[in-house]
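Trainee: Mind looking at a prediction? Sequence and model below.
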Amino acid sequence: MSVRITRLLVLAALVGAGLGATAAAKTTHHHKKAAAAPKGPTLVWRGDVTSARGVVTDAATAWEKTGHGHLEVQSFNTASGLDAVSGGLADLAGAARDSDGGPAESQLVFTPVAWDALVIITHPDNPVGNLSLKQVHDIYYGKITNWNQVGGPDAPINVYAVASPGDGVEYSLRKLLFGRGNQPVAAPRLYVNTAKLEEAVTLDPHALGVSTLAGVSGNRKLKPLSLDGVPPTVANIADGSYPLYTPVYLVTNPSSPKAADARAFVDFMQTEEGKAVLRKHAILPYADAAALAGMSDARRAKVLAEVGARPLPSSGVPLAAPGATYAERAAVSPGSQRTVEARQVLGDRQADSKAQAVLADAQQKARAAGVQGAADPAAAPHAPRTYTVVKGDTLGSIAKKNSVEVAQLREWNHLKGDTIRLGQVLQVSAN
């Protein structure tokens, strides 16, 4: 073998050794990174694209950096997310609407974490920059069909919407404009979610649709419209001057094996670190404008008055009149779950009233007989009210029925979490 060939072989051996060392170093580095991975559980989040973009994607990264675990984000639409959480296929969902009151959603807990705006969008080339609430209502209702009816060009208004009737953005908009979220609208162009809807609007100068401020913020291919002269901005959401604001919810299932971990993520979104993620996406943290919740009824009434729509009957008579609630529901659907729940509330209230009447009668007789130390019925402590858990109940739904907080139910019943069982008797008042 020549000296030249020998030197080449030695050089090749040295290079190979160097490459092997590099590969070994990379392997070692990979193992170190793997060892540093979050040790917490993997949670699955599924929901609408709006929540994914505005709340969850960056929040998942921040969550993992804190060492809690991994969050797998599966964005599609609201209905798929709620179905997945209800059926145990996901641990969390995101929605731009609250519960529809149906049996599947009544077992879920909707926690508001942010405020966003429902934004009417069109193509940037469209000269129209402002609509009134009445005009938006009439466009979706099919009364206004041409842009020239609202100060624009002589061209048809191509209304785009999301196909799913339970989509958070569409449902919330229709509930505000028509009084009910399932109102049919004149929108023949349907898409699977708001992301696909937005893509379609960018291609059509005559398009109109609805998205959210988080969804369209910074997108120059879309033009958000002002409503009655008020543009959709975070500041205008915060003071309530922009009328179409909506809570953004994270949704959990208290019956899930990972309910505690899912709740921990919800709580994380209300920390300063979680709020920073929201603000980054032009979303207002819920606690930053908590007063908006108290303005909700007045806002809805004002919107309905402006668009000329009559308020529809409420979903139920206030629980201060449980007899009326039961009578109303029994007349409509005597065998439904809601009727059973109303009957349970009525029975609990009647039993409580009877117990108080018996106590008052006994004390009155004692005073009449001259028994010393007989207490005044008005000053006597009342027995705490109770509620028996029925199928479909959650701690959140029971709290809502009895006008109390979930935290109070936990305290009064010594509950460590949100798990309850069928037939369980819960205390639903302090006394």
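Mentor: Okay, I see it.

Trainee: C-alpha only now, for contacts and for neighbours.
Mentor: OK.

Trainee: Now for residue 103, how many residues are close by?
Mentor: Per other Cα atoms under 10 Å, the neighbour tally for residue 103 reads 15.

Trainee: what separates it from residue 338, distance-wise?
Mentor: Separation of residue 103 from residue 338 (Cα to Cα, to the nearest Å): 9 Å.

Trainee: ok, second structure coming up, stack it against the first:
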Amino acid sequence: MKRTLIALVAAIAPALASAAVTVKGSDTMVILAQRWAEEYMKQNSAKRVQVTGGGSGVGIAALINGTTDIANASRAMKDAEKAKVRERYNILPTETAVAKDGVAIYVNAANPVQQLTIEQLEKIYAGDVTNWEDVGGSDAPIVLYSRENSSGTYVFFKENVLKGADYAPSAQTLPGTAAVVNAVAKEKNGIGYGGAAYAKGVKEVKVVGPDGQGYTPSAENVASGKYPLSRPLFMYTRGKPSGEAKEFIDFCLSPAGQKIVTQVGYFPVK
């Protein structure tokens, strides 16, 4: 009997160990979420957190169809998406802001342009301005890089810069912020956008705020709201967070979790 019990425990132990909180979505947040998960599991050896990217839309779709516990999103859920959660589970999703971000505008390190207005960015990404000379740069064609339409950053930029209009057909869509940064770093006439934490090997152009001053997405400028492309980063759950999902989200919001936010290059909510 004792041997049978030991064998049973040995058989189910791997299954218990593999049970994990699943976190899926925003590519902007994936490095941050992975760092959170690593530290959380280090402090709680019996816990498991599985993090994958794919974009905010992918994470929200997974939340709706029940294949993730937490959806990471760099944009707010749409009313239609919330309605699908309610229709399927008879409960509304809960939104938890876990960090802040400034959507940075990347140009090649050799580009002489120092700042751009929202209007200039709108015209660039709509395809109405196609030469850097028209916005204070060299006489050279502007090469546009964008995120794919499942990206929350794509949606945020479309709503807040393009005012809901379509991107120029010439905009090259890339699967992740790291890919956008890499492309801009290699293309001297390139421009792209994405999370401030990814701006390595490229130049961040200042964005002009309502006061007429240009601002970078620094901690101070994002916290004060002076940087005009600031945004919260969210975790979504079906209903109020509970169980191990709540424990993980609580860790993300704890002083230790918010310290990781700063270390990664984003900005704390607390």
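Mentor: Yep, that arrived. These figures come from a predicted structure and were not determined experimentally.

Trainee: how about residue 194 of structure 1, what's its match in structure 2?
Mentor: By TM-score structural alignment, residue 194 of structure 1 lines up with residue 177 in structure 2.

Trainee: Where does residue 361 of structure 1 fall, secondary structure wise?
Mentor: Here residue 361 of structure 1 sits within helix 337-368, counting by DSSP states H and E.

Trainee: Ignore what I typed, I meant residue 25 of structure 1.
Mentor: Applying DSSP H and E, one finds residue 25 of structure 1 within helix 3-35.

Trainee: Not including adjacent chain positions, what is the nearest residue to the match of residue 194 of structure 1?
Mentor: Spatial nearest neighbour of residue 177 of structure 2, excluding adjacent residues (Cα to Cα, 6 or more residues apart in numbering): residue 194 at 5.6 Å.

Trainee: What's the separation between that neighbour and residue 145 of structure 2?
Mentor: From residue 194 of structure 2 to residue 145 of structure 2 the distance is 10 Å (Cα to Cα).

Trainee: just the helices in the stretch 201-350 of structure 1 please.
Mentor: With DSSP state H, counting those that start in this stretch as the criterion, the stretch 201-350 of structure 1 has helices at 213-216, 234-238, 259-268, 272-280, 291-294, 296-307, 322-332, 337-368.

Trainee: which of the ones you listed sits most buried?
Mentor: Burial of the helices of the stretch 201-350 of structure 1 is given as mean neighbour count (mean count of other Cα atoms under 10 Å); helix 213-216 ranks first at a mean of 24.

Trainee: Who are the packing partners of it?
Mentor: strand 109-122 (3 or more Cα pairs under 8 Å, 6 or more residues apart in numbering; DSSP states H and E).

Trainee: aligned partner of residue 20 of structure 2 in structure 1?
Mentor: Residue 20 of structure 2 maps onto residue 42 in structure 1 when the alignment is built from TM-score structural alignment.

Trainee: excluding its backbone neighbours, what's nearest that match?
Mentor: residue 70 (4.6 Å).

Trainee: That neighbour maps to what in structure 2?
Mentor: Residue 70 of structure 1 maps onto residue 48 in structure 2, by TM-score structural alignment.

Trainee: was I right about its match contacting residue 41?
Mentor: Yes - Residue 48 of structure 2 lies in contact with residue 41 (Cα atoms under 8 Å); the separation is 6.2 Å.

Trainee: Of all the residues in stretch 163-176 of structure 1, which ones are buried?
Mentor: For stretch 163-176 of structure 1, the buried set under the neighbour-count rule, 16 or more other Cα atoms under 10 Å, comprises 163-176.

Trainee: of those, closest to residue 83 of structure 1?
Mentor: Lowest distance from residue 83 of structure 1 to the buried residues of stretch 163-176 of structure 1 (Cα to Cα) belongs to residue 166, with 10.8 Å.

Trainee: does that closest one count as helix, strand or coil?
Mentor: When classified by DSSP: H, G, I helix; E, B strand; the rest coil, residue 166 of structure 1 comes out as coil.

Trainee: Would you check the span in structure 2 matched by stretch 296-312 of structure 1?
Mentor: Stretch 296-312 of structure 1 maps onto no residues of structure 2, going by TM-score structural alignment.

Trainee: chain center to that stretch, what's the gap?
Mentor: A distance of 22 Å separates the centroid of the chain from that of stretch 296-312 of structure 1, by Cα atoms, centre = their mean, to the nearest Å.

Trainee: Name the nearest residue to residue 117 of structure 1, ignoring sequence neighbours.
Mentor: In space, residue 117 of structure 1 is closest to residue 245, 4.2 Å off (Cα to Cα, 6+ apart).

Trainee: And residue 118 of structure 1, by the same measure?
Mentor: Using Cα to Cα, 6+ apart, the nearest residue to residue 118 of structure 1 is residue 212, at 4.7 Å.

Trainee: Report the separation between whatever residue of structure 2 lines up with the one you found and residue 143 of structure 2.
Mentor: Matched by TM-score structural alignment, residue 212 of structure 1 corresponds to residue 195 in structure 2. Residue 195 of structure 2 is 19 Å from residue 143 of structure 2, where distance means Cα to Cα.

Trainee: got it, and residue 204 of structure 2?
Mentor: Applying Cα to Cα, the value for residue 204 of structure 2 to residue 143 of structure 2 is 16 Å.

Trainee: so what sits against both of residue 194 and residue 145 of structure 2?
Mentor: Taking Cα atoms under 8 Å, 6 or more residues apart in numbering as the contact rule, the neighbours common to residue 194 of structure 2 and residue 145 are residue 180.

Trainee: More neighbours: which of those two?
Mentor: Shown here are residue 194 of structure 2 and residue 145; by other Cα under 10 Å, residue 194 has more neighbours (25 against 22).

Trainee: burial count for the match of residue 212 of structure 1?
Mentor: 25.

Trainee: can you tell me which residues contact it?
Mentor: Listed by Cα under 8 Å, 6+ apart, the contact partners of residue 195 of structure 2 are 28, 101-104, 177.
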